[in-house]
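Engineer: fold the following, please.
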Amino acid sequence: MISTSTSAELAGTLDERSREIFRALVESYMDSGDPLGSRSLSRMLPMSLSPASIRNVMSDLEELGLIYAPHVSAGRLPTQKGLRFFVDAFMQVGNLQPEMRENIERQVRPEDPSRPVETLLTEASQMLSGMTRGAGLVIAAKQDTMIRHIEFIRLDPVRALVVLVGGNDQVENRVMQLPEGVTAGQLTEAANFLNAHLAGRTLSEVRSELERISEEVRNELDVLSRDLVERGLAVWAGTEDKGAARLIVRGRGNLLDGLTAGDELDRLRMLFDELERKESLVELMTLAEQGPGVRIFIGSENKLFSLSGSSLIVAPWRDAEDKVVGAVGIIGPTRLNYARIVPMVDYTAQLVSRLVRN
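Structural biologist: Modelled structure (predicted):
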């Protein structure tokens, strides 16, 4: 990644003519993805320059590592270094227009305030995908479930279903093995004990509380009922994945637009494979936590998607305690319209933070 000081120094070496040619070439690439030649550039510039003069400037830009020719006698494309330089030195990011804010809020803001957070996040991902050329991405750190109600339902002599009702009335089920000889009354007794003593706590708080009141547990419950309580919590603890997160990606098909067979499709397959890795979630959360606002990673600057050569624009969203608990963003080709997408991602992250806190 080019540092801010390096970008400033590099910008100082370019005269007005070089800057205009470079800007036009990058903006054309972001619009079409095609190489641009000197004749085409001469018709786009605000100044009158011959193709020969433009070729001389392009040669200088190529020596600086800002542009390159993908094929012999082809036009030029910006390099990854050139794109980073453009983002740092040329790109101007303004505020979203009121109608764009309203559009985002209309697609993400819930009509039903009690709907699950998962639905909100899915709609945010879908919205970002629909408004950009990339795939919308939302990540949420796994939250420790708060218990509102717990119930044991016998399935057969040796198995029972543990039903856990959490915040926002979310229901999750696990199957557990029953201790030998347990009765229906003991199943009810164990569930009643948990609901009376532990409702309103998270799973981690429940385990701590059980340790604290261990003597009370022994006095109130018989051996089999105590075993049921421990097994019921153990089956949840055993399936919890510390550091796990939910990843919601919408609009992957957008990334297929304009691709041809060969290297580009191979890179896209790599991107999809990378998105499926659990390590990706941890790294995405780390990226989001490293800065207060929107971060842009172009190509290999982002080791997570470096193999596929994709760009990532990501911003954190926060809970009521101002803790980073997730991220929203866009993954796409390096020719994303960064100036347009950055404020969209930023505003979406702020909106998700507000809605989750309510």
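Engineer: could you use CA atoms for every contact and neighbour count after this?
Structural biologist: Will do.
Engineer: and Trp317, what does it touch?
Structural biologist: Taking CA atoms under 8 Å, 6 or more residues apart in numbering, we find Trp317 in contact with 324-328, 349-350, 352-353.
Engineer: next step: the residues you listed restricted to helices.
Structural biologist: 349-350, 352-353 (DSSP state H).
Engineer: which residues in this structure form strands?
Structural biologist: 67-68, 77-78, 135-141, 147-156, 159-166, 171-177, 245-250, 295-297, 311-318, 324-332 (DSSP state E).
Engineer: can I get the ones you listed in a markdown table with distance to Val235?
Structural biologist: As requested, the strands of the chain are exported to a markdown table (distance: least, CA to CA, whole Å):
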| stretch | distance to Val235 |
| --- | --- |
| strand 67-68 | 57 |
| strand 77-78 | 54 |
| strand 135-141 | 21 |
| strand 147-156 | 12 |
| strand 159-166 | 9 |
| strand 171-177 | 6 |
| strand 245-250 | 19 |
| strand 295-297 | 39 |
| strand 311-318 | 30 |
| strand 324-332 | 25 |
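Engineer: of the ones you listed, which is nearest Ser42?
Structural biologist: strand 77-78 (15.7 Å; CA to CA).
Engineer: now do that closest one: everything it contacts.
Structural biologist: Taking CA under 8 Å, 6+ apart as the rule, strand 77-78 contacts 25-26, 29, 34-36, 66-70.
Engineer: and what of stretch 257-269?
Structural biologist: Contacts of stretch 257-269 with the rest of the structure, by CA under 8 Å, 6+ apart, involve 255-256, 307-309.
Engineer: again, 7 Å this time
Structural biologist: With contacts defined as CA atoms under 7 Å, 6 or more residues apart in numbering, stretch 257-269 is touched by 307-308.
Engineer: in it, which residues are buried?
Structural biologist: By 16 or more other CA atoms under 10 Å, the buried positions in stretch 257-269 come out as 267-268.
Engineer: now stretch 46-59
Structural biologist: Buried, per 16+ other CA under 10 Å, within stretch 46-59: 51, 54-55, 57-58.
Engineer: which of those fall in helices?
Structural biologist: If you go by DSSP H, those have 51, 54-55, 57-58 in helices.
Engineer: sorry, back to before: looking at the strands of the chain, which is closest to Arg231?
Structural biologist: Per CA to CA, nearest to Arg231 of the strands of the chain: strand 171-177, 7.2 Å.
Engineer: okay, angle between that closest one and strand 147-156 too, please.
Structural biologist: 40 degrees (axes from the mean of the first three to the mean of the last three CA atoms, to 10 degrees).
Engineer: please generate a structure for the following sequence too, so the two can be compared:
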Amino acid sequence: MIQPFRSGMVTELNERSREVFRLVVDAYMETGEPVGSRTVSRRLGQQLSPATIRNVMADLEEAGLLFAPHTSAGRLPTEAGVRLFVNGLLELGGLSEEERRNIDGRCAASGRSVGQVLEEATELLSGLSRCAGVVFAPKVERSLRHIEFVHLGPGRALVVMVTEDGLVENRICEVPVGMPPSALVRAGNYLNARLSGRTIDEARSEITTELESHRSQLDELSSRVVAAGLATWTGNRTEGSLIVRGQSNLLGNVTAIEDLEKIRTLFEMLEAKDSMLRLLDATQIGEGVQIFIGAEHNLFANTGCSVVIAPYHNSREQIVGAIGVIGPTRINYARIIPMVDYTAKVIGRIIG
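Structural biologist: This is a model prediction of the structure:
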């Protein structure tokens, strides 16, 4: 019977079992093929016989850390086994000064927009990891300079918003039928007094509290206009972009048709906005780089893929996006984890 994986299991393995397990996972990471007892014996320098190693591997299989894809084949690590390896046995590498300079140079913001920098960073991670690079870039909230409401017809008004950097954004909102122009002017004046130099997200809570407690000194019609105007920006967080580069790195390593379809389905799911948000939310459960192996995140269940992803922050330490690498479960975690971590920090410094 396969035993459930426990996070403390690595300390429960004796030294011989840990070494055999580590060598099995190391060999699998290199080749992607099942690992036999003779391979492990050679890597141990003949310290243990193949028969002894087979017994250890059988115990590891019973513990749920290894499995045999075929009766006569060697063993492969389960997803729980890969997790145990990453959490307890992996020795992280470090980035060389040349790699750091490469990332710094490729991500430099001089003369480029944030979007262009993010695309370059994603392309860079894909190339360095030989996997797929991915970045989620939410819609940037800009501070506002001016807002006004323009009457369009019965029950409709245009909300015109001008940001401090000169961007003009227009949206249509519903207002009470028969709304006098003076109510639209009062609503605009009220919002300008509270939004100027701030983003809507920064001011929304204050404005909503004022409206609900009737402390805004606005008449009912103007209050309804303000509420309608704010509602046009509700859910702004779902507006963003997903940049994926290097999909061919994943697709090119897949031979079985059914596995190819799983990878294609994964990329289709990633394009869905709710999936992007779930992936972004997943980066907020802990500090720094997050690693999801296979079914640990439902986006990657049954795909044979893992994701190494890290959030990047603005100058106020708010998470504003995430960048990472998607690859097979046997990706080079020791190299990719510090690479993703450093790139996320560089992006955070650039976007400020």
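Engineer: can you pull the TM-score for these?
Structural biologist: The pair, once superposed, lands on a TM-score of 0.77 when counted by TM-score structural alignment, normalised by the length of structure 2; 342 aligned residues with a CA RMSD of 4.1 Å.
Engineer: and the ones in helices among the contacts of Trp317 of structure 1, which of them are buried?
Structural biologist: 349-350, 352-353.
Engineer: dump the residues you listed to JSON lines, plus distance to Leu203 of structure 1.
Structural biologist: Below are these laid out as JSON lines (distance: CA to CA, whole Å):
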{"residue": "Ala349", "distance to Leu203 of structure 1": "28"}
{"residue": "Gln350", "distance to Leu203 of structure 1": "29"}
{"residue": "Val352", "distance to Leu203 of structure 1": "25"}
{"residue": "Ser353", "distance to Leu203 of structure 1": "24"}
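Engineer: if I pick the residue nearest to Leu92 of structure 2 when sequence neighbours are not counted, what's in contact with it?
Structural biologist: Distances taken as CA to CA, 6 or more residues apart in numbering put Ala334 closest to Leu92 of structure 2, at 4.3 Å, once the chain neighbours are dropped. Listed by CA under 7 Å, 6+ apart, the contact set of Ala334 of structure 2 reads 90-93.
Engineer: matching Ala334 of structure 2 against structure 1, which residue comes up?
Structural biologist: Using TM-score structural alignment, the equivalent of Ala334 of structure 2 in structure 1 is Ala339.
Engineer: distance check, the corresponding residue of structure 1 for Cys131 of structure 2 against Leu255 of structure 1.
Structural biologist: By TM-score structural alignment, Cys131 of structure 2 lines up with Gly134 in structure 1. Gly134 of structure 1 is 6 Å from Leu255 of structure 1, where distance means CA to CA, to the nearest Å.
Engineer: before we move on, what about Ile54 of structure 1?
Structural biologist: Remark: distance between Ile54 of structure 1 and Leu255 of structure 1 (CA to CA) = 33 Å.
Engineer: what of Gln350 of structure 1?
Structural biologist: For Gln350 of structure 1 relative to Leu255 of structure 1 (CA to CA), the value is 26 Å.
Engineer: kindly report the same for Asp241 of structure 1.
Structural biologist: According to CA to CA, Asp241 of structure 1 stands 31 Å off from Leu255 of structure 1.
Engineer: just send the contacts of strand 77-78 of structure 1 back as TSV, with distance to Ile313 of structure 1 and neighbour count too.
Structural biologist: Below are the contacts of strand 77-78 of structure 1 laid out as TSV (distance: CA to CA, whole Å; neighbours: other CA atoms under 10 Å):
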residue	distance to Ile313 of structure 1	neighbour count
Leu25	22	27
Val26	18	24
Tyr29	18	20
Asp34	22	14
Pro35	24	18
Leu36	26	20
Leu66	21	22
Ile67	22	24
Tyr68	24	20
Ala69	26	16
Pro70	25	14
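Engineer: and those residues, which two are furthest apart?
Structural biologist: Based on CA to CA, the longest span within the contacts of strand 77-78 of structure 1 runs between Asp34 and Leu66 and measures 15.8 Å.
Engineer: check which residues of stretch 275-287 of structure 2 are buried.
Structural biologist: Those would be 276-277, 279-280, 282-283, for stretch 275-287 of structure 2 by 16+ other CA under 10 Å.
Engineer: save those as JSON lines, and put in distance to Val135 of structure 2 too.
Structural biologist: Conversion of the buried residues of stretch 275-287 of structure 2 to JSON lines gives the following (distance: CA to CA, whole Å):
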{"residue": "Met276", "distance to Val135 of structure 2": "10"}
{"residue": "Leu277", "distance to Val135 of structure 2": "12"}
{"residue": "Leu279", "distance to Val135 of structure 2": "10"}
{"residue": "Leu280", "distance to Val135 of structure 2": "10"}
{"residue": "Ala282", "distance to Val135 of structure 2": "13"}
{"residue": "Thr283", "distance to Val135 of structure 2": "12"}
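Engineer: from these, which two are the most distant?
Structural biologist: Met276 and Thr283 (11.2 Å).
Engineer: counterpart of Asp281 of structure 2 in structure 1?
Structural biologist: Match for Asp281 of structure 2 (TM-score structural alignment): Thr286.
Engineer: scratch that, Leu270 of structure 2 is what I was asking about
Structural biologist: In structure 1, Leu270 of structure 2 lands on Leu275 (TM-score structural alignment).
Engineer: all helices for structure 2, in order.
Structural biologist: Under DSSP H, structure 2 gives helices at 9-12, 15-31, 37-43, 50-62, 79-84, 97-106, 114-129, 181-195, 200-213, 220-231, 247-251, 257-271, 273-282, 333-351.
Engineer: winner for burial among those helices?
Structural biologist: Highest mean neighbour count of the helices of structure 2: helix 79-84, a mean of 22 (counted as mean count of other CA atoms under 10 Å).
Engineer: so Ile309 of structure 2 makes contact with Val325?
Structural biologist: Yes. Here Ile309 of structure 2 reaches Val325: they are 6.3 Å apart, a contact under CA atoms under 7 Å.
Engineer: count the residues that sit near the closest residue to Met339 of structure 2 other than its chain neighbours.
Structural biologist: In this structure, Met339 of structure 2 finds its nearest non-sequential neighbour in Leu95, 6.8 Å apart by CA to CA, 6+ apart. Applying other CA atoms under 10 Å, we find 15 residues neighbouring Leu95 of structure 2.
Engineer: and Leu95 of structure 2, how close does it get to Glu120 of structure 2?
Structural biologist: Taking CA to CA, one finds Leu95 of structure 2 at 19 Å from Glu120 of structure 2.
Engineer: Glu206 of structure 2 now?
Structural biologist: 38 Å.
Engineer: next: Ser37 of structure 2.
Structural biologist: Distance from Ser37 of structure 2 to Glu120 of structure 2, by CA to CA: 44 Å.
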